[in-house]
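**Q** Sharing a model prediction with you, sequence too.
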Amino acid sequence: MSKTPLTVRGAEKLRDELNRLKTEERPRVINAISEARAHGDLKENAEYHAAREQQAFIEGRIAEIEGKLSNAQVIDVTALPANGKVVFGVTVALADEEDGSEKTYQIVGEDEADIKNARISVQSPIARALIGKEEGDVVDVQTPGGHRAYEIVEVRYE
């Protein structure tokens, strides 16, 4: 299996969630199961079944995060040479060739993508078109809204 790229911030976020699940959520659910067991008949005990369901979800999420972290290639973009080339983790300022509007995106891993916070997946059409290009280049992107041309105004390694 190939390594999945992850930014330093994305890896920290996953580690924080994993720590919270293991130190807070898991013990809380175990206590809830113990309390529900004390109420007697488990067949018709809704609290017990809800707590077990929640436990299964938490354990599944812990396994998922551990798998992602073990398969991650954490890339510290600040350690890369700032040569104006678009690579994973950089922040790119783009100017739309048609209307001149500017957009800024950070290229991140799939799990970190959040369009509301201007973080796009490395697998997205825009990111795929940008990777390997440099400041000043014009890229053509097939977007859901149609064909767009963007000029790369700035590449920041932050």
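**A** In hand now; what should we look at?
**Q** From now on I want contacts and neighbour counts done on CA atoms only, so please keep to that.
**A** Noted.
**Q** Residue 107 reaches residue 91, doesn't it?
**A** Yes: taking contacts as CA atoms under 8 Å, residue 107 lies within contact range of residue 91: 6.5 Å.
**Q** How about residue 156: what's its closest non-neighbour residue?
**A** Nearest non-adjacent residue to residue 156, counting by CA to CA, 6 or more residues apart in numbering: residue 91, 5.0 Å away.
**Q** So which residues of the protein form helices?
**A** Here the chain has its helices, by DSSP state H, at 8-20, 26-38, 46-70, 125-130.
**Q** tell me the contacts of the residue lying closest to residue 59 once chain neighbours are set aside?
**A** Leaving aside its sequence neighbours, residue 59 sits nearest to residue 26 (CA to CA, 6+ apart; 7.9 Å). Applying CA atoms under 8 Å, 6 or more residues apart in numbering, we find residue 26 in contact with 55, 58-59.
**Q** for residue 7, same thing?
**A** Applying CA under 8 Å, 6+ apart, the residues contacting residue 7 are 74-77, 89, 108-109.
**Q** ok, second structure coming up, stack it against the first:
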Amino acid sequence: MSRGFVKEDDQEEAPFIPPRASLPAGVINYVTPEGLQQLLEERNKLELERTNLVAENDTERRRAMAVIDGKMNLLQERINSARVLHPSEQPDDEVRFGAEVRLKDLQKNILQKFKIVGIDEADVRKQKIAFVAPIARAVTGKKIGEVAEFKLGNEVRELEVLGINYE
């Protein structure tokens, strides 16, 4: 049918569904037990939002439902692909997924601390970085006292592992 015979009200644009943090192709979606719990809580919040949705008209309601449903589909994919790794099952003397790591930048003499977590759990403000982040990959497999080389732009930094803790 020609667009000339379509009412303008029927020409809705598809709503924008914000993407989730990207998981590189072929990489397993590792999560901590807390990370899986966060995903399940997020799903519960979306279900509640969907149930309690209030809209001024049918068009607004349809758009809002489409956004919620889109978010729910992306979230459910992430939940379905999640593979829980328990930090307590990791080797105590080696940096692995779920470790809280204390590092020293040997060039700048700066101390850092962060926990290596899943993609959806990562939050720099809470000192949690994704296991696919370059710094996490650089220190994974290292033991206390070992030095990891971390490339940051044109600069190569040496990071000494000072401590490893699994909670």
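**A** The structure has been received and is ready for your questions. For clarity, every value in this text was computed on a predicted model and none was experimentally measured.
**Q** TM-score for this pair?
**A** Once superposed, chain against chain, the TM-score is 0.82 (TM-score structural alignment, normalised by the length of structure 1); 142 aligned residues with a CA RMSD of 1.7 Å.
**Q** What's the residue nearest to residue 59 of structure 1 aligned with over in structure 2?
**A** Counting by TM-score structural alignment, residue 26 of structure 1 corresponds to residue 50 in structure 2.
**Q** now do residue 155 of structure 1
**A** Taking TM-score structural alignment, residue 155 of structure 1 has residue 164 as its aligned residue in structure 2.
**Q** number of nearby residues for residue 137 of structure 1?
**A** Applying other CA atoms under 10 Å, we find 12 other residues in the vicinity of residue 137 of structure 1.
**Q** quick one: what's aligned to it in structure 2?
**A** Residue 137 of structure 1 maps onto residue 146 in structure 2, by TM-score structural alignment.
**Q** For the spatially most central residue of structure 2, give its distance to residue 44 of structure 2.
**A** Geometric centre of structure 2, nearest residue: residue 120, 2.0 Å, by CA atoms, centre = their mean. Distance of residue 120 of structure 2 to residue 44 of structure 2, given as CA to CA, to the nearest Å: 16 Å.
**Q** Distance from the longest strand anywhere in structure 1 to the middle of the chain?
**A** When structure 1 is parsed with DSSP state E, its longest strand is strand 146-156. Relative to the chain's own centre, strand 146-156 of structure 1 is displaced by 22 Å; criterion: CA atoms, centre = their mean, to the nearest Å.
**Q** Likewise for stretch 100-118 of structure 1?
**A** 11 Å.
**Q** For that stretch, buried residues please.
**A** Using 16 or more other CA atoms under 10 Å as the test for burial, stretch 100-118 of structure 1 gives 104-110, 112-113.
**Q** residue contacts, the nearest residue to residue 150 of structure 1 once chain neighbours are set aside?
**A** Ranked by CA to CA, 6+ apart and with sequence neighbours excluded, the top spatial neighbour of residue 150 of structure 1 is residue 96, at 4.6 Å. The contact partners of residue 96 of structure 1, by CA under 8 Å, 6+ apart, come to 102-103, 148-151.
**Q** Distance check, the counterpart of residue 96 of structure 1 in structure 2 against residue 111 of structure 2.
**A** Aligned counterpart of residue 96 of structure 1 in structure 2: residue 105 (TM-score structural alignment). Distance, residue 105 of structure 2 to residue 111 of structure 2, using CA to CA: 6 Å.
**Q** Residue 87 of structure 1: what's its closest spatial neighbour, skipping adjacent residues?
**A** residue 131 (5.4 Å).
**Q** Hmm, that neighbour is touching residue 90, no?
**A** No: at 9.8 Å, residue 131 of structure 1 does not count as touching residue 90 under the criterion of CA under 8 Å.
**Q** Looking at those two now, which is surrounded by more residues?
**A** residue 90 (24 against 15).
**Q** list the contacts for the residue nearest to that one when sequence neighbours are not counted?
**A** Among residues not flanking residue 90 of structure 1 along the chain, residue 157 sits closest, at 5.1 Å (CA to CA, 6+ apart). Shown in contact with residue 157 of structure 1 (CA under 8 Å, 6+ apart): 77-78, 80, 82, 89-91.
**Q** Many thanks, I have nothing further to ask.
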